[in-house]
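Trainee: give me coordinates for this.
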Amino acid sequence: MDDDQQLRYSRHLLLDEWSEAAQERLLSAHALVIGAGGLGAPALMYLASAGVGRITVMDPDTVDLTNLQRQIAHTTDRVGQAKVLSAQLAIAQLNPGVRVHAIAQAADDALLAEWVPQADVVLDCTDRFAIRQTINRACRQAGVPLVSASAVRFDGQISVFDPRVPEAPCYACLFPPDAPPEETRCAMLGVFAPVVGMMGVMQAGEAIKLLAGLTEAGAPGHHQSLAGRLLIFDGRDWSWTAMRARRNPVCPVCGTPPPTRD
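Mentor: You can find the predicted model right below:
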């Protein structure tokens, strides 16, 4: 790190668990953020401010006036601009040392097959069940940890699905692909802005800890990722519920399918 970087990241470097090596790991890391909306906007800002050296952001949408109630990477004068370009500009203003690759396309099998293996961590900041399943499959196949969250109304949830942890479940273990929930997008049901911000910030926090190595065996402190746990948040009374998340042995993505009968 140069002198400017030492100063920029000094508040992290003062932490007992945070070494120059941890910061160097962040500076050389690559995070793929899928979605630059309510979850992705705050997540992107904290990834950039912490010094994640390379960020790829993927989103097909443009900034709309209704987004500005919660999507803090965007501004009024960028209404109508591609969200990924708006986020790229916001990151450049915050931390010009971060390299940002903007992809103004919807995530699909081909894009994910190209970009997920290049990433050190993936943040699922989307709001559709089908694409969440697609992202999960891509991460599982590539062996890349996935930080997934959602928020609607006053409710939020977050977990980490890490293929490197043998006993940890994948997204499909908790939410089977053949049992889609009712449509719960915030465009239809609304969302309390601080809740979606909290979930996005926590996604960044989980990703940063993974990238810096804070959750690895032997790392200083007692940091533990959310792999194997699902946190559910209720913004009505600011309460949290923690649930153990177990791997499904017959999960269609990460499990062993039952034997077929002749």
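Trainee: use CA for all of it now, contacts and neighbours both
Mentor: Noted.
Trainee: how near is the residue nearest the centre of the chain to Ala142?
Mentor: Taking CA atoms, centre = their mean, the centroid of the chain lies closest to Leu123, which sits 2.3 Å from it. Leu123 is 14 Å from Ala142, where distance means CA to CA, to the nearest Å.
Trainee: just Leu112 next, same as before
Mentor: Distance, Leu112 to Ala142, using CA to CA: 10 Å.
Trainee: for the helix ranked longest in the chain, which helices and strands make contact with it?
Mentor: Scanning the chain for the longest helix, with DSSP state H as the assignment, gives helix 193-212. The helices and strands touching helix 193-212, judged by 3 or more CA pairs under 8 Å, 6 or more residues apart in numbering; DSSP states H and E, are helix 20-27, helix 40-50, strand 121-124, strand 146-152, strand 155-161.
Trainee: by contact count, what packs against the last one?
Mentor: Read it as strand 155-161. By 3+ CA pairs under 8 Å, 6+ apart, strand 155-161 packs against strand 146-152, helix 193-212, strand 229-234.
Trainee: any idea how far apart the tips of stretch 93-106 sit?
Mentor: In stretch 93-106, first residue to last residue: 25 Å (CA to CA).
Trainee: I'd like the structure of this one too, to check against the first:
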Amino acid sequence: MKKDNIFDRYSRQIFIEEIGVAGQRKIMDAKVLVVGAGGLGSPVVQYLAAAGIGKLGLVDFDRVEIHNLNRQIIHSEDNIHQAKTESATAYIRQHNSTIDFEPFQVKIDADNALAMLAPYHIIVDCCDNFTTRYLLNQTCLQLDKPLVYGSIYGFEGQLAVFNYQGSKNLLDIFPTPPDPEQVPNCDKNGVLGPLPGIIGSMMAMQVLKIVTGLPVDSNQLTLVNTFHWRFSKLLF
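Mentor: Next comes the predicted model:
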């Protein structure tokens, strides 16, 4: 993309005093890996791609199903039964074909996590199970990479930034994973569509703040209750 086109595309970010041309260059040099292309991953991918993240990786092994469509807004009816990474690739090509988008249709596990996370500067946890969450946390600690964490359920969501500039991590607030049989999930208990849009957008904002060197709150868990419309912070 020519310089003039770059400025035109990202001008509304560049006009922000705290971002400017230097900040946009940082965004375009950044490498971010998003794990999960579902309710949280959809808005994260949308806004990071729109901002011009230089290299954007996306990991997901699942396929699009019709019940995903109330919240997983990078996918459409035409994508049903497609791999979510394939659907996301089509979205990225239409919205911002200039970024380096790298889809991985695999499941992250103990055998591949280090190799997959190592090339990226920031990891974004948009997954839906605690096994993967704890693996991502452990791997980010090994690689000394920041981890942007989010989760959703019903009307409620959580958000935190772990392992950033010496800050605490997932184990400091949740030392042990819960019993999988006692963990609620969207498939069984449901979620109202805009909630992951809210939390995912907040996660994307935290990523962009990290990339551009803006202040990022750490050692705290942001709690969002959209039923009673309450926002609170839990320090840890």
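Trainee: just to revisit the earlier point, more neighbours, Leu112 and Ala142 of the first structure?
Mentor: Taking Leu112 of the first structure and Ala142 together and counting by other CA atoms under 10 Å, Leu112 has the greater number of neighbours (21 against 17).
Trainee: OK, contacts around that one?
Mentor: For Leu112 of the first structure, the residues meeting the contact criterion (CA atoms under 8 Å, 6 or more residues apart in numbering) are Ile135, Ala138.
Trainee: looks to me like it is in a helix.
Mentor: Yes. Counting by DSSP: H, G, I helix; E, B strand; the rest coil, Leu112 of the first structure is located in a helix.
Trainee: what residue of the second structure takes the place of it?
Mentor: Correspondence of Leu112 of the first structure to the second structure, assessed by TM-score structural alignment: Ala113.
Trainee: can you tell me how far that match is from Gly150 of the second structure?
Mentor: On the measure of CA to CA, Ala113 of the second structure and Gly150 of the second structure end up 19 Å apart.
Trainee: out of the helices and strands packed on strand 155-161 of the first structure, nearest to Asp3 of the first structure?
Mentor: When those are ranked by proximity to Asp3 of the first structure, the top entry is helix 193-212, at 20.0 Å, counting by CA to CA.
Trainee: okay, and that closest one goes to which residues in the second structure?
Mentor: Per the alignment by TM-score structural alignment, helix 193-212 of the first structure matches residues 193-212 in the second structure.
Trainee: off-centre distance for that stretch?
Mentor: Using CA atoms, centre = their mean, to the nearest Å, the mean C-alpha position of stretch 193-212 of the second structure is found 7 Å from that of the whole chain.
Trainee: buried stuff in that stretch?
Mentor: Going by neighbour count (16 or more other CA atoms under 10 Å), the buried part of stretch 193-212 of the second structure is 193, 195-212.
Trainee: same check, this time on stretch 219-230 of the second structure
Mentor: Residues Asn219, Gln220, Leu221, Thr222, Leu223, Val224, Asn225, Thr226 are the ones in stretch 219-230 of the second structure that count as buried (16+ other CA under 10 Å).
Trainee: ok, stretch 162-178 of the first structure next?
Mentor: With burial defined by 16+ other CA under 10 Å, the residues of stretch 162-178 of the first structure counted as buried are Asp162, Pro163, Ala168, Pro169, Cys170, Tyr171, Ala172, Cys173, Pro176, Pro177.
Trainee: how long is that stretch end to end?
Mentor: The distance separating the two terminal residues of stretch 162-178 of the first structure, taken as CA to CA, comes to 22 Å.
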